[in-house]
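S.K.: Build me a structure from this.
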Amino acid sequence: MFAFFTSALGQIWWSLPYPEEDCTGRVIIVSGANTGLGREAARHFTRLNAAKVILACRNIDKAEDARHDIEATTGRSGVVESWQLDLSAVDSVKAFADRVAALDRLDILVNNASVLCFEWSLAEGHETMVTVNVISTFLLTLRLLPVMRRTAMRFNVTPRVVIVASDASFLTSFPERHAENIIQRLQLNQQYKDRYNVTKLLQLMGTRELARACDASAKSKVIINVLNPGFCDTELFRDVPAPSSLVIRFGLAIFGRTPEIGSRTIMSAAFAGDDTHGRYMTNCRMHSWPSLIDGIEGKRLCERFWRELLQVLDDIDPDVSKNI
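M.R.: Just a heads-up that it's a prediction; the model follows:
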């Protein structure tokens, strides 16, 4: 907990730029957009004249509440749409991706949805946080890459994939890295208190390897980056048990970011240039990787995890890795 607050405390010195980029004509998907950072990012995209902003949410009623709120505050109607997406269920991910494939274009995919669990549970045969934060996030991304590449060719633009991670990725010792198969080891109810941190590190690892794989494929350019939004006052912490919840509430009151301020990190990544491709960002700037995945050994670790992840994804959705 001390390391977490030490990391979060540094954010108070940063002033994050207010988003002003014109989004005219763009079609944008934000997962987990019914609340918090996702809702505020969707509000910014709508305000900035996007043609379509899709709120991809598990609870469609909450998504509709968010849609009405965004329309009321931006004065724009007929732009925001609520689509169901449950990342704990791969059939939902596939159905959502099939629906997106019918769109004329997709310019920006914001993979914002994540879960922080405090009780052990499985979803689709894997621990729930691993399924939602990692497996389904990358399954969705790979399923949507063809749509984004088609957009790049038809409209002469560079689409973006943004993954919302966390500086919690720096706080794990990642003992599972020593296992013969990392993803299989994460199916076990071991070191569970560290699992969220591990999934956030895996998001960084997956982003870096996906960017490299896309470059190697020599297909139409899609910029892929991953970011840390900082310590933000969102519903992510709603299930934190006492006494930790009291400490977190105190920290949020003193130096936590509002959802709107935190969402600026998403917007910065979504509008960033080629130099952020395959990179990690914090405070709207590029940042170094955690030491565990830096250097030669870190590169080998990322490559090994990526091979494992692609195997899992191909088992779920045969040959989806060919979309890369």
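
S.K.: alpha carbons only for contacts and neighbour counts from here, please
M.R.: Will do.

S.K.: Quick check: the closest residue to residue 232 other than its chain neighbours vs residue 263, distance?
M.R.: Computed as CA to CA, 6 or more residues apart in numbering, the closest residue to residue 232 that is not its neighbour in sequence is residue 257, at 4.4 Å. Distance of residue 257 to residue 263, given as CA to CA, to the nearest Å: 9 Å.

S.K.: which of those two has more neighbours?
M.R.: Neighbour totals were compared for residue 257 and residue 263, and residue 263 leads with 27 against 20 (other CA atoms under 10 Å).

S.K.: Here is the second sequence; please produce its structure so I can put it next to the first one:
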Amino acid sequence: MNNQTKIVLITGANSGIGIEAAAQFAEAGYGTIILACRTLQKAETAQKKLVQRVGKDVFEGLAIDVAEKDSALTAAKELQSRGHQLDVLVLNAAMSAGKKPLFNADGIEMTFASSLIGHHVLTMSLLNNGQLVPDAHIIIAGSEGARNDVPGMSVLDFNKFAVKHFDGNLEKAHEAVWKIQSPYKFKALDTYVTSKVYVAWWSEVLADKLPAGMIVNTVSPGSVPDTNFARHQTGLMKYMMPMMKLMPKSMGMAGSVAQGARRYVDAVQLGANTNGKFFGSPPRKLVGKLQVQTTPHFYDQKNQQASWNMLTRLTGISLN
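M.R.: Sure thing, here's the model as predicted:
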């Protein structure tokens, strides 16, 4: 396969899985890899490291704070000015807050904002501006924790929460969650895995809206302790993540940064019959062969649509 004319954009490309994915795409022969980072300085630092590793400079920097819609709009305009048409869009960046919630400029908790606000705005802008090739592949980072089968992480029961506190109004319930409004109680890890349910829903809805030929998938890189995921964590989790890499491989609880990034590269080969689907590890495992995740709440169409409606309202953008 000739990838020399293909362009890949990766968010969160300055460290961890993001920078490793950039290296692997370059090694696979992709002609241009756009390093989308919070600042151009971070992108430039990553670029130097990558050139040293792969022996060629096929990288460009792009500033984007994926938690802020205005930053994503600015990044989209910059891409438009460069005349790029992207073949692969890897929406990798995300964060998990510490003991106390953090909020973006619009009052949305940062875990949700970093997972979807900027990524949604960037993706919609690229689609509306015709900056994705006809067979483009969109990949967004998921997590096995969203299945609700990982000890210590609990996904919100959205329907029960909406019925109990919002007379069944799902959109109002979702907004309360995203803004950490009463009665939703913030717990960092629960909020993180809950945010990844929204990611799976987003992919499912977007798949139905994309032009024929384009594909979107949620792809979990698996459990990768050697990243900055736990940088905002406190207490037990801050120490538990590094310990996970010491567990035997047979337990299926931890993988390498290279393995996590490889999942993104491999996902580009997924066909049209997988459009919208969430790929991750086998049940009750955090690493292993990629397979479609079948947990029923990922396919709750009422919540899919309600969360999409909320997201387009909060960001002010959808497909034209």
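
S.K.: buried sites along stretch 50-67 of the second structure?
M.R.: Neighbour-count burial for stretch 50-67 of the second structure, counted by 16 or more other CA atoms under 10 Å, picks out 50, 58, 59, 61, 62, 63, 64, 65, 66, 67.

S.K.: three-state assignment of the aligned partner of the fourth one in the first structure?
M.R.: Taking TM-score structural alignment as the criterion, the aligned counterpart of residue 61 of the second structure in the first structure is residue 82. State at residue 82 of the first structure, reduced to three classes by DSSP: H, G, I helix; E, B strand; the rest coil: strand.

S.K.: Could you do residue 160 of the second structure as well?
M.R.: Going by three-state DSSP: residue 160 of the second structure is helix.

S.K.: I'd like to know how many residues surround it.
M.R.: Using other CA under 10 Å, residue 160 of the second structure has 12 neighbouring residues.

S.K.: before we move on, what about residue 316 of the second structure?
M.R.: Neighbours of residue 316 of the second structure under the rule other CA under 10 Å: 10.

S.K.: how much space is there between it and residue 180 of the second structure?
M.R.: Taking CA to CA, one finds residue 316 of the second structure at 20 Å from residue 180 of the second structure.

S.K.: Show me what residue 277 of the second structure lines up with in the first structure.
M.R.: By TM-score structural alignment, residue 277 of the second structure lines up with residue 279 in the first structure.

S.K.: So that match sits against residue 225, correct?
M.R.: Yes: if you go by CA atoms under 8 Å, residue 279 of the first structure and residue 225 touch, sitting 5.3 Å apart.

S.K.: Translate residue 101 of the first structure into the numbering of the second structure.
M.R.: Aligned counterpart of residue 101 of the first structure in the second structure: residue 80 (TM-score structural alignment).

S.K.: Spatially central residue for the second structure, please.
M.R.: Nearest to the mean C-alpha position of the second structure, counting by CA atoms, centre = their mean, stands residue 141 at 3.2 Å.

S.K.: And what about residue 118 of the first structure, helix, strand or coil?
M.R.: Quick answer, by three-state DSSP: residue 118 of the first structure is coil.

S.K.: So it is in contact with residue 191, correct?
M.R.: No: the criterion here is CA under 8 Å, and residue 118 of the first structure misses it with residue 191 at 11.8 Å.

S.K.: Mind checking which of residue 279 and residue 225 of the first structure has more residues around it?
M.R.: With neighbours defined as other CA under 10 Å, residue 279 of the first structure and residue 225 compare such that residue 225 has more, 27 against 22.

S.K.: rewinding a little: now for residue 279 and residue 225 of the first structure: what residues contact both?
M.R.: Counting by CA atoms under 8 Å, 6 or more residues apart in numbering, the common neighbours of residue 279 of the first structure and residue 225 are 207, 208.

S.K.: My reading is that residue 137 of the second structure lies in a strand. Confirm?
M.R.: Yes: membership of residue 137 of the second structure in a strand is supported by three-state DSSP.

S.K.: For it, list the residues it contacts.
M.R.: Residues in contact with residue 137 of the second structure (CA under 8 Å, 6+ apart) are 87, 88, 89, 214, 215, 216, 217, 268.

S.K.: if I look at it, how far off is residue 206 of the second structure?
M.R.: Distance, residue 137 of the second structure to residue 206 of the second structure, using CA to CA: 12 Å.

S.K.: By neighbour count, which bits of stretch 215-230 of the first structure are buried? Give me those.
M.R.: For stretch 215-230 of the first structure, burial by neighbour count (16+ other CA under 10 Å) applies to 215, 220, 221, 222, 223, 224, 225, 226, 227, 228, 229, 230.
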